[in-house]
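Chemist: How does the following fold in three dimensions:
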Amino acid sequence: MNADGSAAAAAARAALAGPLPRRWAHARGVARRARTLAVGLPPADAATLVAAAWLHDVGYAPTVARTGFHPLDGARYAHDLGFPDRVAHLVAYHSAAAVKADLLGLTDQMAEFCDEQTLVRDLLWYADMSTDPSGRPVSFDARMAEVRRRRADDPVAVAALDLGMPARRAAWERAEAWLRSGAGQRPRASRV
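Modeler: Got it, this is the predicted structure:
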């Protein structure tokens, strides 16, 4: 796996850029954020984080969607493309996806993957939750409010948001603590 995530970027671009340009903008923003966070990680973790950031929403793409649950579809796609298992696991479980999988009755299918519950996972969630749909940086509260507004007509999505909020907030706080500790240096933003 390449450290700059170019293979993952190409896969995400091919799936998202044409049919879902706003989702593609979000993926680019999340990858940009992940690159800045990755500077403080060991090289293998950095490459994994960046690849997972590029691919985290690829399951929304019409050519990728199978179950209609984007984390699961994206993880299977990443696996089928030959990305390391760890990337697929991170895609499957990004941003409290296990909660919605449970509500949708997909827990058994999600068992193909595992939630590693590491700093890398927290940083992926942080990158996702600090990037709005247009790819711009946003606060945790603003992002959660935006998701709630956008999904207001989907009771399962709203329930999953509410039930997953403690896990999301905890991951955000762990990522922020890591950044404050100096381990995650805040370099200038990279271009995606």
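
Chemist: C-alpha only now, for contacts and for neighbours.
Modeler: OK.

Chemist: Can you tell me the centre-most residue of the chain?
Modeler: His56 (4.0 Å; Cα atoms, centre = their mean).

Chemist: And what about Pro62, helix, strand or coil?
Modeler: Of the three states, Pro62 takes coil under DSSP: H, G, I helix; E, B strand; the rest coil.

Chemist: So what's the residue count around it?
Modeler: Look at Pro62: counted by other Cα atoms under 10 Å, it has 13 neighbours.

Chemist: Give the buried residues for the helix or strand hosting Val30.
Modeler: Applying DSSP states H and E as the criterion places Val30 in helix 21-38. By 16 or more other Cα atoms under 10 Å, the buried positions in helix 21-38 come out as 22-38.

Chemist: which is the next helix or strand following it?
Modeler: helix 43-55.

Chemist: next up, for comparison:
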Amino acid sequence: MTVVEEARELAERFVTPLGRRWAHVQQVAFKAVSVSEAVTDEKRDALVAAAWLHDVGYAPDINYTAFHPLDGARYLREQGWQAEIVNLVAHHSGARFEAAERGLTRELSEFPFEDSPVLDALVTADLTTGPGGEQMTYDERIAEILKRYPPDDPVHRTWVKAAPILKEAVRRTEERLARAQPK
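Modeler: Next comes the predicted model:
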């Protein structure tokens, strides 16, 4: 079984019971495949596996801190997943900003942050997919998040700060994809 197949199987086990989040995860994984030309060939499996696994930390069995990137990464590390995949899950979609809002920066620092094309592509896949798997633009997705969470919620405060920075990750992915297209 490939790492992507293992990731899909684990995600299905943990995320299916969470309702529409499973539709989101499936579409993020499919989107990761579609943006995978923005990364090198040897990084594509890590990207797609991380896309499948990015929300496993929401599963009640492993959700200890109520901060899903940290909980998911800790679980995956304990299970022996590749460090690159674990770190992508830990830092997906601006987790460092939310960790600061929640007072969990030290805990998240257990996982090295690498600003890379792979992380940019994962951000793109996640933040252009709605909570129920809908295709959205980045701006639509951020507006949806800000509407869903009240202004005093750490998630809302996170996106007020993180949105312009992560928009650049999406832009970089789009530029890499454009360069990868045959002329």
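
Chemist: hmm, back to that, the residue nearest to the centre of the first structure maps to what in the second structure?
Modeler: In the second structure, the residue matched to His56 of the first structure (TM-score structural alignment) is His54.

Chemist: Then Leu123 of the first structure?
Modeler: Match for Leu123 of the first structure (TM-score structural alignment): Ala121.

Chemist: What strand or helix carries its match?
Modeler: With DSSP H and E as the criterion, Ala121 of the second structure is inside helix 117-126.

Chemist: That helix against the first structure, how far on average?
Modeler: Comparison of helix 117-126 of the second structure with the first structure after fitting gives an average deviation of 0.2 Å (mean Cα distance after the TM-score superposition for the first structure).

Chemist: Check the gap between Ala32 of the second structure and Thr124 of the second structure for me.
Modeler: Per Cα to Cα, to the nearest Å, Ala32 of the second structure is found 8 Å from Thr124 of the second structure.

Chemist: With His24 of the second structure instead?
Modeler: His24 of the second structure is 13 Å from Thr124 of the second structure, by Cα to Cα.

Chemist: Can you give the distance from the top helix by length along the second structure to the centre of its chain?
Modeler: Across the second structure, the longest stretch assigned as helix under DSSP state H is helix 154-180. Computed by Cα atoms, centre = their mean, to the nearest Å, the chain-centroid distance of helix 154-180 of the second structure equals 12 Å.

Chemist: For it, buried residues please.
Modeler: For helix 154-180 of the second structure, the buried set under the neighbour-count rule, 16+ other Cα under 10 Å, comprises 154-159, 162-163, 166-167, 169-170, 172-174, 176-177.

Chemist: Likewise for stretch 39-48 of the second structure?
Modeler: Within stretch 39-48 of the second structure, the residues scored as buried using 16+ other Cα under 10 Å are Val39, Lys43, Arg44, Asp45, Ala46, Leu47, Val48.

Chemist: Arg28 of the first structure -> the second structure?
Modeler: When the second structure is aligned by TM-score structural alignment, Arg28 of the first structure is paired with Gln26.
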